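Asker: Next come a sequence and a model predicted from it.
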Amino acid sequence: MMQIMEKLSLYMEYPFVRYALVAGILIALCSSLLGVTLVLKRFSFIGDGLSHVAFGAMAVAGVFGLVNDTILVLPITVVSAVLLLRTGQNTKIKGDASIAMISVGALGLGYLLMNIFSASSNLSGDVCTTLFGSTSILTISKTELWLCVIMSILVVVFFVLFYHKIFNVTFDENFARSAGTKVERYNLFIAIIIAVIIVLAMNLVGSLLISALVIFPALSAMRLFKSFKSVTICSAVISVCCAFVGIIVSILAGTPVGSTIVAVDVVAFLISFVIGKKGA
């Protein structure tokens, strides 16, 4: 135990480890806040669809040789979130079909572009890093950290200020609309915020594992509590703790960061499932 603590203390002296912890905790917090809303609205896989869009956008950014791919990835993901919302409300293209359409199309196009235009000699490594996160969170720069901090603050402020509106839109859109709430506007805001979270989470868990970061803490909290407020707070606590433990274990054991965090989230869900079963 002492050796582990000494090793951890040694790693914490490096700035990139501290940056990774701060970024990981903030991303996990933001993901959990709106994760509850997405699960309750049965729109959980919007995160999966947008993550594939972000993968395609990163491939395009690589083609153009952009050093900071967020400049391109963020607006493309936000626009896709808006399109998903619009097409999901279309009677001809249902929500799940629109997500599958945009998701598969973006993923296929992104991989094709990476194959055609890639200048890297390790294409499979680049793809694996983008899809599963690998150790990219440990290479986060100070600029990227500040961007993450600013965006996370905006997400939290939005959620706190419009908590009651989000609550109403989540549970009963017809009642919210009759009460004067501009449902379409808040759905649009939620879609945009989710897009921002997806872009932030790409470095943490990769595009294929983002949905787990959004869904598992919410499902775990729902096994323990019933009220929206309690579930949201519990989801945030579980998500932050899992991200912290996952990053620490990843650093000490040398395992992929994203996969380790998701594994910890799965364990947390199983524990909450057992506790919820006993308390029922």
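Answerer: Received, thanks. Bear in mind that the values here come from a model prediction, so they are computed numbers and not experimental data. Numbering: from 1, shown residues only.

Asker: Please count neighbours and contacts with C-alpha atoms only from this point.
Answerer: Noted.

Asker: where does whatever helix or strand S235 lives in sit relative to the chain's centre, distance-wise?
Answerer: Assessed by DSSP states H and E, S235 sits inside helix 228-253. Chain-centre distance of helix 228-253: 13 Å, with C-alpha atoms, centre = their mean, to the nearest Å.

Asker: name the helices or strands packed onto that helix?
Answerer: The contact analysis (3 or more C-alpha pairs under 8 Å, 6 or more residues apart in numbering; DSSP states H and E) places helix 228-253 against helix 2-11, helix 15-40, helix 210-224, helix 257-279.

Asker: Which positions within that helix qualify as buried?
Answerer: Buried residues in helix 228-253, counted by 16 or more other C-alpha atoms under 10 Å: 228, 231-251.

Asker: what's the angle from that helix to helix 15-40?
Answerer: Between helix 228-253 and helix 15-40, the angle comes out at 140 degrees (axes from the mean of the first three to the mean of the last three C-alpha atoms, to 10 degrees).

Asker: now the angle between helix 2-11 and helix 228-253, please.
Answerer: With the same axes, to 10 degrees applied, the angle from helix 228-253 to helix 2-11 works out at 100 degrees.

Asker: Could you check how far L84 is from G47?
Answerer: As for L84, its distance to G47 is 11 Å (criterion: C-alpha to C-alpha, to the nearest Å).

Asker: nope, C234 is what I meant
Answerer: Per C-alpha to C-alpha, C234 is found 20 Å from G47.

Asker: Need the distance between the two termini of stretch 126-137.
Answerer: Stretch 126-137 has an end-to-end distance of 14 Å (criterion: C-alpha to C-alpha).

Asker: roughly how far is it from the heart of the chain?
Answerer: Mean-position distance between stretch 126-137 and its chain equals 14 Å (C-alpha atoms, centre = their mean).

Asker: take a look at this one as well, against the first:
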Amino acid sequence: MELLQQLTFLERGIAAGLLIGFISPLIGAFLLVRRMTIISEGLSHVTLTGITAGVLMTQTTVLFAGVNPLYMGLLFSLAGSLLIEKLRQVYQHFQELAIPIILSAGVGLSAVLISMTQSSYTEWYSYLFGSIITVTLNDLIFIFVTGIAAMIIVGLFYKELLSISFDQEFAVTSGISVKRINFIFSVLIALVISMSMKVVGILLVGALITLPVAAAILFAKSFRHVLILGILFGEAAVLGGVISSYYFNVATGGMIVAAGIFILVSAAFVRKLMDLSAKRVRKEQLS
């Protein structure tokens, strides 16, 4: 705790970003296998609803004065993830409806609550697009606690999460409680979404979950490789984005996403060159 207190605002932003860059692709790999990467967009807007509710409560209720709005964002994200899972069960033949329903509700409620608050444009801008200079000590502690919790969950239930992600029917026959693991995975997603708000921003958190994994699958030969490469690309995107946003004085989240896109485009270009080289070698061997 004393070490965190000694960090400067830039060091706090980098420390938070590195942890987020590690966790986000880790969850993104599981979402990719499940073909559910879009869920991050829906939950990010629900989290915004929670944050706006938290800001409003701190402004109107003495009991909640000084309480970090990110805590309320986490609660709403947890509720949203569980509601998505419930809606997927209700619409078994149209499960893709669950996310647009939650996303629409999150956007609508956020707009109503934001209009009721007295916060400045700058504060909402940092929540929407991220900002390293607004990461406080309390924010950093929140990010570290939720990040550690997320890593513990992945470590404890890695095999179960992997089994359900690849073959749910096999997982059921193996005696795995699919409902319980899906609930745990929902909690995991909510933790990652809520912890990423301050650095990446609500509107851009889905990109950090998706882009590093999208680059990783171009080279990976196994799921473990996807995890390792995704984390490396995620950390590279965060470092490049945070440092460049500081020196160019632009939105942190936007620069992180720009760095992620650059990595993805570069990875696709390298992959294309590798494929062309492999074809040329095969032609030479045949001739």
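Answerer: Good, I have the coordinates. From a predicted model like this one, the values you see are computed outputs, not experimental measurements.

Asker: just the helices in the stretch 1-150 of structure 1 please.
Answerer: Counting by DSSP state H, counting those that start in this stretch, the stretch 1-150 of structure 1 has helices at residues 2-11, 15-40, 46-63, 70-88, 95-117, 123-132, 142-161.

Asker: quick one on the thing from earlier: can you say which of the helices and strands packed on helix 228-253 of structure 1 is packed in most?
Answerer: Compared across these, helix 210-224 shows the largest average neighbour count, a mean of 26 (mean count of other C-alpha atoms under 10 Å).

Asker: Could you tell me the angle between it and helix 257-279?
Answerer: Going by the same axes, to 10 degrees, helix 210-224 of structure 1 makes 20 degrees with helix 257-279.

Asker: give me the stretch of structure 2 that helix 210-224 of structure 1 matches.
Answerer: Against structure 2, the aligned range for helix 210-224 of structure 1 is residues 205-219 (TM-score structural alignment).

Asker: got a list of contacts for that stretch?
Answerer: Under the criterion C-alpha atoms under 8 Å, 6 or more residues apart in numbering, residues 21, 24-25, 27-29, 32, 37-38, 40-41, 44, 193, 196-197, 200, 225-227, 229-231, 233-234, 237, 253, 256-257, 260-261, 263-264, 267-268, 271 lie in contact with stretch 205-219 of structure 2.

Asker: try stretch 64-82 of structure 1
Answerer: 50, 53-54, 57-58, 61-62, 188, 191-192, 194-196, 199.

Asker: need the residues you listed in TSV with neighbour count and distance to A212 of structure 1, can you?
Answerer: Below are these laid out as TSV (neighbours: other C-alpha atoms under 10 Å; distance: C-alpha to C-alpha, whole Å):
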residue	neighbour count	distance to A212 of structure 1
L50	31	13
V53	31	17
A54	32	16
A57	24	21
M58	27	21
A61	18	25
G62	19	26
L188	17	22
A191	26	18
I192	21	19
I194	25	14
A195	28	15
V196	24	16
V199	27	15
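
Asker: Now flag whichever of those is closest to I137 of structure 1.
Answerer: Set against I137 of structure 1, the nearest of the contacts of stretch 64-82 of structure 1 by C-alpha to C-alpha is V199 (12.6 Å).

Asker: Alignment lookup: the closest one to structure 2.
Answerer: Aligned partner of V199 of structure 1 by TM-score structural alignment: S194.

Asker: swap in K277 of structure 1?
Answerer: Using TM-score structural alignment, K277 of structure 1 sits opposite K272 in structure 2.

Asker: I figured A258 of structure 2 was touching V242, is that so?
Answerer: No - using C-alpha atoms under 8 Å, A258 of structure 2 is not in contact with V242, being 10.9 Å away.

Asker: Now L203 of structure 2: closest residue in space that isn't a chain neighbour?
Answerer: Nearest in space to L203 of structure 2, with sequence neighbours left out and distances taken as C-alpha to C-alpha, 6 or more residues apart in numbering, is L128 at 5.5 Å.

Asker: Isn't that neighbour up against S196?
Answerer: No - checked against C-alpha under 8 Å, the pair L128 of structure 2 and S196 is beyond contact range at 11.0 Å.

Asker: between the two, what contacts are shared?
Answerer: Contact criterion C-alpha under 8 Å, 6+ apart; residues shared by L128 of structure 2 and S196: I202.

Asker: Checking the nearest residue to L40 of structure 1 once chain neighbours are set aside next. Helix, strand or coil?
Answerer: Closest residue to L40 of structure 1 apart from its sequence neighbours, by C-alpha to C-alpha, 6+ apart: T170 at 6.7 Å. At T170 of structure 1 the chain is in helix, as set by DSSP: H, G, I helix; E, B strand; the rest coil.

Asker: and T170 of structure 1, what pairs with it in structure 2?
Answerer: Superposed on structure 2 with TM-score structural alignment, T170 of structure 1 falls opposite S165.

Asker: quick one on the thing from earlier: L128 and S196 of structure 2: which has the busier surroundings?
Answerer: The neighbour comparison of L128 of structure 2 against S196 (other C-alpha atoms under 10 Å) goes to S196, with 30 against 23.

Asker: All set now, cheers.
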